[in-house]
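Novice: Got a sequence here, can you model it:
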Amino acid sequence: MPNQQLFFIESLRTLYEDVQTKRIFADSKFFVDCVPKYAADEILKKYADKRNTTEFNLKNFVGDNFILPEEKISAYSSAKKTIDIHLNDLWEELKRTPGESGGTLIPLPHQYIVPGGRFREIYYWDSYFTMLGLQVSKRTAIIENMLDNFAYLINQFGFIPNGNRTYYLGRSQPPFFALMIHLLSEEKGETVFTKYQTAFEKEYNFWMLGEEQLNSEQQCCNRAVRLADNMVMNRYWDSKDEPRPEAYDEDKHIAETSPGIPSKTYLHIRAAAESGWDFSSRWFADKKEMKTIQTTDLIPVDLNCLLFFMEESLLKMYKLQQHEIKIKEFQLKVENRYKAIQEFCWNEKQGCFFDFNFIEHKQQEHFNLATVFPLFFKIATAEQAQKIATLIKEKFLYSGGVVTTIYKTGQQWDAPNGWAPLQWMAYKGLMNYGFTELAITLKNNWLSNCEKVFAETGKMMEKYNVMDTTVTAGGGEYPNQDGFGWTNGVYLKMKSE
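Specialist: This is a model prediction of the structure:
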């Protein structure tokens, strides 16, 4: 696909800030997804000429100068369909065609699946869990199309953005590209590793960018952090230190209430958005309020498990090629990452893996489901897995699945909410260590929750209340969304196991 001129919502700075701060749309993402009918400078000139006139109406001005987003799934009905038929039919409704573009949307060369609802573009880590369902539905071609799209984005921008929008180009999301490659290899064999190796190496280099600059004076650079004994781990980061366009007014408000300087607060907010857990008390110093957000100070255990798997996957690729120098290099990286996760993230007393605050040189003792990632990637020892299984049973397991954290804060990645990707990671992690009965209980509770909501609404949701299945999930910057890509994928995959 030839390079196309990309549109950045920030080019409409005055107008975009006014629209967002005056909240003329219920959802802050709505305006940044609009498609301008005219060039940015032309729209801004008209705005400057008309904004102070007595008859001026901002919402009408937007309607006259932009094509508003449409909800493509609205015509689809699940009436009289079983949940399995609904989910298989829904793939066609969530599919987007190659080359779709306009406004902030970055065109992609191949078909892809969107989550649904307000999420009108591809999302990075969502897509892996969506692919689990596509695999069950035997839609291998679109899995490969989506991998090809991610490789395209890596080649265009050097990394996989949060989603294919220009306002996401400052950050990525949890790096699940390696898991996607492994999933496709289950269907198409080991040639898949060769096909995506170059793109995968570039993505790994993106996450490690700045590693060579780390020393005793410079502890962190971008997403790389140097700890004791020259161990290098990773954090979430964003290259921009200003409000997110899709949540401009919300971010401004948080910065105004935060004791820190605004630019630093914006970095913490954006880094939390890169984590996918936006937002959770996991990132808050006091475990309660977002004004204490400190994301970039933390070494997240789940992210470093994903980097461990990236390094294991690159080692596998180099072994297939018998590349001895690279084999030795990545054997050492895998060993060091394993040691670092064990040393900095495991807490024997609490029986839990925690994030590590490298600024304060201590663990952030916050109980959340990131602790299951070392089980999913087989990093935990048998003794550690036993402690975590006990923790899951005692603190996280409810009638509707496992809860994201044990804290009720009103944030969507906190209690009482459960999310499909973490159900899957917890389920597979427990199965890896032989906790079959607990894993199956978790699975059945989650599937029943999804089925109950579907029976009542005809929809699959982005998140669920797992503590009280009679209550709809809530919290966060926007209402619960239906669709929903990763919920569909995990449901189908879990049910097939």
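Novice: switch to C-alpha atoms for all contacts and neighbour counts from now on
Specialist: OK.
Novice: Against residue 365, how distant is the nearest residue to residue 255 once chain neighbours are set aside?
Specialist: Residue nearest to residue 255 in three dimensions, not counting chain neighbours: residue 262, with 5.0 Å by C-alpha to C-alpha, 6 or more residues apart in numbering. Computed with C-alpha to C-alpha, to the nearest Å, the distance linking residue 262 and residue 365 is 26 Å.
Novice: now residue 139
Specialist: From residue 139 over to residue 365 (counting by C-alpha to C-alpha), the distance is 41 Å.
Novice: okay, those two: which has more neighbours?
Specialist: Neighbours per residue (other C-alpha atoms under 10 Å) separate residue 139 from residue 365, with residue 365 holding more: 17 against 14.
Novice: contacting residues for the more buried one?
Specialist: With contact taken as C-alpha atoms under 8 Å, 6 or more residues apart in numbering, residue 365 is in contact with 354, 355.
Novice: Could you also give me the structure for this second sequence? I'd like to compare it with the first:
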Amino acid sequence: MFISGYGARALVAATTVFVTFVQAKGPCDSEIYCQGDLLHAIQMAKLYPDDKTFVDKPTLKPPAQVLANFAEIGGANASREALQKFVNDNFGQEGSELKSVDLTELDANPPFLNNVSDPTLRAFGKTVNGYWSTLVREQDYSTLCNGCVSSMLSLKYHFVVPGGRFRETYYWDTYFTIEGMLRSGLKDLTRSSIRDLLALVDLYGFVPNGARVYYLGRSQPPLLTLMVKIYYEHTKDAAFVAAALPLLQKEHAYWQSNHLVNVTKPDDSGVVQLSRYIVDTDQPRPESYTKDYELAHNATTDPDIQARIYADMAAGAESGWDYSTRWVKYPLAPTDRLLYGIHTRQVIPVELNAILYQVELALDSFVAIANSSSSSIDYRGLAQNRRNAMYSMFYDQPSGLFYDYILDEHQRSTILSPASLWPYWSFGASGEGGASQPHEGGAWANVAFSPVSRILGNSPGGFPATLYNSGQQWDYPNAWPPLQYVLMQAALITGHTDLATQLAQTFANSVFCAWYKTGGSIPGILEKLPNTTDTGHMFEKFDSTQVGKEGSGGEYTVQAGFGWTNGILIWTLDTFGKSLVAPVCPAAMYKTVIALIAALAVAMAEHEAAAAAAAAPAVTVANAPAGVPAVPAVPAAAPVAVPAAGAAGVVVAAAPNGAKPAATGSSKPAADDKKSAASPKAKPSSASPKESANASSSEAKVAKDENSAMSSATANINTSLAAVVLALTAGAFSALY
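Specialist: Model prediction:
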């Protein structure tokens, strides 16, 4: 059955209900979801914290009726309250045209688990493997009325969503997701996901950013051909490659015609062609409407400059790095004004060209696999030309790194990011020697990877997107799973196995500890943390400065799910699992310290009670008041060993009655005063009044000395315990923060 959304007209379920759709062949012109007074009024009213909420809602009435109802409430002049009621009456729940899928293909014990030595990580991998069933969706328009519309693009097959606010399939996410799906044995689901993207190419000529009508004006990093490549490597399905080839060639032609730019070499020795992210629009992004509108209007009153900002913001979203100092003219500008200087279309990005280099070589191999004689394009020649152009424009010989080229500045950028190492993966994966070898006097790969090792040594949560702490999500301190994957691939393919393993361990630590901190547990292996009510989150990004902390910044709150994190973790466990060990997470350390503090507090309370009892005068036959029964003297308390912070153990013993306590820290026992102990068989005293008075005075002095010594001992214990607690707490929190 063909299930439809925008771009087609289809029978829904088994009924005769027809759904009307906008036939969108280019950028969306929907007056509900993409542009016009209705969209502007609702988004600027800020009815929802996230602009994406409204544009993800299907209509409850046909579009013409929705627009008429909008006009009736005053259109662009309607009050906020009227707009909220209008939305409630005319739109359904976002995501209601999707439903979960029973993933019968899922293997509870996929083969990749055999490559994981650590039992805790193996159990964690098995747990994450089970998450696929929570992220698989299919479209279901049976809930829509006759003629009602949704912003969803039509997808015929099952697909995986990233999670959270991302309720649809996304282009470049899918590559990293299927790296894990294939290792989970989900070959049919992988095939379906790829076929959905191929169908979008067939309909629109390219893969949109995501499967929404408001994404039709832009794409994302073109990884579809590489998805087919890794699918073929796992299945050897040559027929699938042959069927996909014409559509993959169609997508490549789109990138060649829409994103290619001529660039003059720095030495003026000629012109080369390279690709960039570029979007033709003069409107805010519908899913981030208020962000774009307010940015442009705060930056300038010039409509032309506002239009430029809209286009560069859209191009930044096309890059997948939305947003980063890589795309701005002034990376040190204040956070609230950083994006005033966005100029994405002036940046020739390293990773886009590295990807297209791999795409062109893959297409060359696919032509051979498909035994196709219909292609007259020399893809290998295109790849070689692109590689040479990349060395001319991006390569910094002293450092061995590749940097973006800035068109309007006629120079390379100085911003280091994982993209600077991306060509090492692309060139090495080509099997043509790669950039790991000296190239025309260039630096060796170990020179290029030295900053990776150094930065990673100070980044326990992963390698940051850049070193600029701008407040944007694709900058410091965020560590993104796809970027960790690229660095691992680049390090592996250039022989930096130890560094690749370190990257893998760091990534696994972050994912595992963030999941554990948010309630993750494994029956019989890992106990759930107290005071956690959830079951563990897989986050889209992480904080590079801390183990197990989710990332932050950007246009929306951090999302959980999460497709590419799950996929890259499974790939990491499969690739490096023999060398990885389960981390001791800060949350677990905190739990241990809290338990130790509680135990020390109990010990302190018990000792204080014993000390107080030992210091109190005994009620004996000789001094018992009338009517109070005599009781034996309080026995000596047992010694309490308390380790002083930063020193050897200190033992303080509660002294027997009539004896002075041992000096703090001394191993010499207290002197025995045999005469001070009262004996039940002792004869009545025959001492003279003077002797009795002297004895009473002596006893009072001894009691005073005892109380003084006991108070001093208790104070020493309290001080020592406090020091231990302080030291342990400081150590725990330094590990945490």
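Novice: follow-up on the earlier one: list the residues that contact the counterpart of the residue nearest to residue 255 of the first structure in the second structure.
Specialist: Matched to the second structure by TM-score structural alignment, residue 262 of the first structure sits across from residue 306. Under the criterion of C-alpha under 8 Å, 6+ apart, the neighbours of residue 306 of the second structure are 282, 296, 297, 299, 300.
Novice: now do residue 276 of the second structure
Specialist: The neighbourhood of residue 276 of the second structure, defined by C-alpha under 8 Å, 6+ apart, consists of 259, 260, 261, 345, 347, 348, 349, 352, 353.
Novice: secondary structure class for the counterpart of the third one in the first structure?
Specialist: Pointing back at residue 261 of the second structure there. Residue correspondence, TM-score structural alignment: residue 261 of the second structure in this structure matches residue 225 in the first structure. Here residue 225 of the first structure takes the strand state, with states given by DSSP: H, G, I helix; E, B strand; the rest coil.
Novice: I'd like to know how far residue 225 of the first structure sits from residue 416 of the first structure.
Specialist: Counting by C-alpha to C-alpha - residue 225 of the first structure and residue 416 of the first structure are separated by 33 Å.
Novice: For the two, work out which one has more neighbours and name it.
Specialist: When residue 225 of the first structure is set against residue 416 and neighbours are counted by other C-alpha under 10 Å, the residue ahead is residue 416, at 30 against 24.
Novice: which residue lines up with residue 132 of the second structure in the first structure?
Specialist: Across the two structures, residue 132 of the second structure finds its equivalent in residue 91 of the first structure, going by TM-score structural alignment.
Novice: number of nearby residues for its match?
Specialist: One way to gauge burial is a neighbour count; for residue 91 of the first structure, by other C-alpha under 10 Å, it gives 24.
Novice: Likewise for residue 340 of the first structure?
Specialist: Around residue 340 of the first structure sit 20 other residues, with neighbours defined as other C-alpha under 10 Å.
Novice: quick one, strands of the stretch 501-650 of the second structure?
Specialist: When assigned using DSSP state E, counting those that start in this stretch, the strands of the stretch 501-650 of the second structure occupy the ranges 542-543, 640-643, 649-652.
Novice: scratch that, the stretch 251-400 of the second structure
Specialist: According to DSSP E, counting those that start in this stretch, the strands that the stretch 251-400 of the second structure contains are 260-264, 271-275, 347-348, 395-396.
Novice: Now do the last one: which range of the first structure does it align onto?
Specialist: Residues 346-347 of the first structure are matched to strand 395-396 of the second structure when aligned by TM-score structural alignment.
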